[in-house]
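A.B. asks: For reference, the sequence and a predicted model appear below.
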Amino acid sequence: MDFSPQQAILTLGDAFYDPVAPADFPQTILRFRNDRAAATVGLEGLSDEQWIAHFGRFQPFEGSLPRPLALRYHGHQFRVYNPDIGDGRGFLFAQMTGEDGRLMDFGTKGSGQTPWSRFGDGRLTLKGGVREILATEMLQALGVNTSKTFSLIETGEALHRGDEPSPTRSAVMVRLSHSHVRIGTFQRLAYLKDTESMQALVDYVLRNLYTVDPGENPALTLLQNFIPRCAELAASYMIAGFVHGVLNTDNINLTGESFDYGPWRFTPEWEPGFTAAYFDQQGLYAFGRQPEAIFWNVMQLAGTLRLLSDEAPLIAALDTFPDAYEAALTAAMMRRLGIAATPLANPAALILAIDSTLRETRLPIDRFFFDSFGGRAPDGAAFDEIRALIADFVPVRTRDHPYWSDAGPCSMHIEEVEAIWSAIDERDDWGPLHAKVAAIRRMGTALA
């Protein structure tokens, strides 16, 4: 497809963003270009020099945004409201039409200071960029609706951070997603009691991100469309064994896409209390609490929409979340197991059996799904109940791909993340990263 530039965000007006200038980096060394994602927006043909010009020096795309825009928003951070945030080390760089005909965004991380940087330097560590590549590639392979890490360019600055050895290397990253509008974007307008801007934002989201008619009650239409997307997000995290770590309202995208990865982890075992962030001492965003956390965030969006709608229909919409989550959890489980239900099947009982058995046996999550794909179950008496229940399902995917002949599953745990980074940090060896991306994509092909 050909690149199709857009600038839909400009229709909202300058109350939603601040034009900014990108940082002028000492170096621009291309470390990762996602040609698979580039093909979905018509940019796979860029030379490395053109790539660096756009994604390291932020030369605008003709017909898209003439200047980068730092977006304004508020947010609950660990459920404490903060009106002093916004794009502090990133900006919206460009918009375009994707292969699905929907609006797409290029957003940055580490591209320099903005009016919302507060005391930050507006930069990204190279390690942070490498971690984001690994997170997004793994999640995409496991069927999670995620932003795509589009580009990573090393920028030649020495950064000082309190949570890793410093000075450390710097980078600028570009992500591709369907939007960078967040729950926090709505919270800011509710905080300001800006009804006119809220109406404009609701219309923007419905027409550009959902491509649906706003109807008689646009705020309700938005919430009704948003809830199943968030239910699917929560369910997909659980079945992937993924812990985002920072599920604040400014990190929940209105498209339901997972994005903005900081202290993420994949939990090795089915441990509900497993946390990703060392600073999440109360376990607010622990593995098993993520559906609750995401629903709490959805409720905050509903609260902002009272500016435009009566409360009763919004509450009725919120009441649909539990059923939407259960349906999404079942679909995600069936997808990862490669099976479908028959009239005799009991998906709810199978999910409960898997939950209790994985807690008791502490079998690694990835090992269980690897061994069980295609309607099987691991050997041993501990898995008798799962084996009996899964017999009532029908396999819809085979184990013909060579991946299923491997000795074990492709996983992404913290020890391997650190080893991949160490190879880069100590020897400037990017081989392990590129090999891991290839292995993850191979797994994704087998699962698909």
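C.D. replies: Here it is on my side, so go on.

A.B. asks: make it CA atoms for all contacts and neighbour counts henceforth
C.D. replies: OK.

A.B. asks: Figure out how far the lengthiest helix in the chain is from the centre of its chain.
C.D. replies: Longest helix of the chain, by residue count under DSSP state H: helix 218-240. Centroid separation between helix 218-240 and its chain, computed with CA atoms, centre = their mean, to the nearest Å, is 13 Å.

A.B. asks: what's downstream of it, the next helix or strand?
C.D. replies: Heading C-terminal from helix 218-240, the first helix or strand you meet, by DSSP states H and E, is strand 242-243.

A.B. asks: Would you mind identifying the next helix or strand past that next one?
C.D. replies: In N-to-C order, the element after strand 242-243 by DSSP H and E is strand 265-266.

A.B. asks: Tell me where the stretch 251-400 of the chain has strands.
C.D. replies: 265-266, 339-341, 393-395 (DSSP state E, counting those that start in this stretch).

A.B. asks: Serialize those to a markdown table and add fields for distance to Ala190.
C.D. replies: Putting these into a markdown table (distance: least, CA to CA, whole Å) gives the following:
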| stretch | distance to Ala190 |
| --- | --- |
| strand 265-266 | 33 |
| strand 339-341 | 43 |
| strand 393-395 | 47 |
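
A.B. asks: Export those strands to CSV and append columns for distance to Pro218 and mean neighbour count.
C.D. replies: Shown next, in CSV, are the strands of the stretch 251-400 of the chain (distance: least, CA to CA, whole Å; neighbours: other CA atoms under 10 Å):
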stretch, distance to Pro218, mean neighbour count
strand 265-266, 37, 24
strand 339-341, 36, 20
strand 393-395, 40, 18
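
A.B. asks: Now Gly143: closest residue in space, sequence neighbours ignored.
C.D. replies: Ser236 (7.2 Å; CA to CA, 6 or more residues apart in numbering).

A.B. asks: Also Gln113?
C.D. replies: Nearest residue to Gln113 in three dimensions, chain neighbours excluded: Gly122, at 4.3 Å (CA to CA, 6+ apart).

A.B. asks: then this one, side by side with the first:
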Amino acid sequence: MASPSQPLGTIADFIADAVEAADFPRNILRFRNDRAAASVDLGGLTDAAWTDHFGQFAPLPGNLPQPLALRYHGHQFRVYNPDIGDGRGFTFAQVRDDTGRLLDLGTKGSGTTPYSRFGDGRLTLKGGVREVLATEMLEALGVNTSKSFSLIETGEQLHRGDEPSPTRSAVLVRLSHGHIRIGSFQRLGALGLTGEMDRLVRYVLDNLYGETPGDEPATQLFAHVVDRTARLAASYMAAGFVHGVLNSDNINITAESFDYGPWRFTPFWDERFTAAYFDQQGLYAFGRQAQAIHWDVVQLAIALAKLVPVEALAPILDTFPELYERALVGAILKRLGVEPSGDETDLATMQAIERGLAAQNVEIDQFFFDWAGGRRRGASPADPLYAQDFPDLEAMLARYRPARTTDHPYWADAAPCSMHIAEVEAIWAPIAEADDWAPFHAKIAAIHRMGEALA
């Protein structure tokens, strides 16, 4: 059983509200992440105990006595909104993994809270399935992401305007490196709660970054956030991933990606590709994600300026573009599976790959599959395009040492593992039509297999 952990309780007086979980008519276990459960000493739970804790939310022994819905503000598509918070979720427990890192078990679809506004506090089963698929794929591709821990169907009929209704309901539990977000600091800044903001800064440094707060804890934290968010943005690009809703309340203070709604993987390196049908201006398009995350980090600086002079934060903020470029080089070479050379050729290689993919003739997944380890492997449907769109690439990559072998059977497959929207819909269709979960579980197994090959 997980060791007792509840440091969030020490700041609950100003960061959260105690709430009750919904009483669901049914609990049908659809997905349990046994790998993640083992890492936090919960792998031994029976299915009955699992649904008791993660469907009915009986407290874990020695943990938070009651769920906590977090309070925060945030910019949503650049419009400030003070009327938000955990509207259909809460932090249920805090646990430590096998490295001692503090993690939250948080929910999505667990019922109404003081921040539900006009919502029902529920999650559609399709939304839960999509989140599991997103997190599993991103984890395999090396993105720092929350993990879908549990998905339980709850037996209610929900009405939604963007999918056929009524539709099935579910509650998701995610395992995350904290649920404190940029919007948490924005709220404290807007309300003038500087003492509480200082406490939150120190909480994050101590419990989530494992550091003792120094003489200037706000700048200490800000430097971490700038560095990690730059790396997050780069990892999205290397994965070909579009989050879709990069509002400041969706940016975790540890820069762990989380909360997946209208996400998509773009087949091609198309900077204008968007995930959300309502993002009509392309604010969070594939090629604008670094800019969007940078903008959110600016909002954190504005909030932290209540504690330290803005002159102390500005030089740190100015490092974001350089950190992002460096991280993008590293992320591209890592997905390619080669050891960085450590000189200017790394940037030139990344730029050549980006230019070739931007021609939009070769799919992103196909490219990294064909050139795994920096060497061309076997025949590919993209072969006629490589000389055209990637001139001199083979000679350029020949200078690199492989960072991993290509001995895994995955590399002999006819095509790479991908997660484009048509496949997501194809996985959902048999669930909706015949309660057939076989394609879903087969896809999870295929993702794990790819992750083993990429490790």
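C.D. replies: The structure has been received and is ready for your questions. Bear in mind the structure is a predicted one, so any value in this text is a computation, not a measurement.

A.B. asks: Neighbours of the equivalent of the residue nearest to Gly143 of the first structure over in the second structure, how many?
C.D. replies: With TM-score structural alignment as the criterion, Ser236 of the first structure lines up with Ser235 in the second structure. Using other CA atoms under 10 Å, Ser235 of the second structure has 26 neighbouring residues.

A.B. asks: Spell out the secondary structure type for the corresponding residue of the first structure for Ala446 of the second structure.
C.D. replies: Matched by TM-score structural alignment, Ala446 of the second structure corresponds to Ala439 in the first structure. Following DSSP: H, G, I helix; E, B strand; the rest coil, Ala439 of the first structure is assigned to helix.

A.B. asks: For Ala439 of the first structure, give its distance to Phe32 of the first structure.
C.D. replies: 16 Å (CA to CA, to the nearest Å).

A.B. asks: Likewise for Asp366 of the first structure?
C.D. replies: Distance from Asp366 of the first structure to Phe32 of the first structure, by CA to CA: 27 Å.

A.B. asks: Over to Ala135 of the first structure?
C.D. replies: For Ala135 of the first structure, the distance to Phe32 of the first structure - CA to CA - is 14 Å.

A.B. asks: Just want to know which of these two has more residues nearby.
C.D. replies: Remark: of Ala135 of the first structure and Phe32, Ala135 carries more neighbours, 26 against 19, as counted by other CA under 10 Å.

A.B. asks: outside of the helix or strand hosting the more buried one, which residues touch it?
C.D. replies: Assigned by DSSP H and E, Ala135 of the first structure belongs to helix 126-141. Contacts with helix 126-141 of the first structure, where a contact means CA atoms under 8 Å, 6 or more residues apart in numbering, come from 145-149, 152, 154, 168-173, 240, 261-262, 264, 412, 417, 421, 437, 440-441, 443-445, 447.

A.B. asks: and with 7 Å instead?
C.D. replies: Outside helix 126-141 of the first structure, the residues that touch it by CA atoms under 7 Å, 6 or more residues apart in numbering are 146-149, 152, 154, 169-171, 173, 261, 421, 437, 440-441, 443-444.

A.B. asks: Let me see the contact set for the spatially most central residue of the second structure.
C.D. replies: Taking CA atoms, centre = their mean, the centroid of the second structure lies closest to Ser257, which sits 2.5 Å from it. Neighbour list for Ser257 of the second structure: 144-146 [criterion: CA under 7 Å, 6+ apart].

A.B. asks: now stretch 50-62 of the second structure: how far from the chain's centre is it?
C.D. replies: On CA atoms, centre = their mean, the centre of stretch 50-62 of the second structure falls 24 Å from the chain's centre.

A.B. asks: and that stretch, which residues are buried?
C.D. replies: For stretch 50-62 of the second structure, a neighbour-count test (16 or more other CA atoms under 10 Å) marks 50-51, 54-60 as buried.

A.B. asks: count of residues packed around the aligned partner of the residue nearest to Gln113 of the first structure in the second structure?
C.D. replies: Under the alignment (TM-score structural alignment), Gly122 of the first structure maps onto Gly121 of the second structure. Neighbourhood size, Gly121 of the second structure [other CA under 10 Å]: 21.

A.B. asks: circling back: how do the contacts of Ser257 of the second structure look in the first structure, which are kept?
C.D. replies: Compared against the first structure with both residues aligned by TM-score structural alignment, their matches' CA atoms under 7 Å, the contacts of Ser257 of the second structure retain 144-146.

A.B. asks: Adding distance to His159 of the second structure as columns, could you present those in a markdown table?
C.D. replies: Shown next, in a markdown table, are those (distance: CA to CA, whole Å):
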| residue | distance to His159 of the second structure |
| --- | --- |
| Asn144 | 33 |
| Thr145 | 29 |
| Ser146 | 27 |
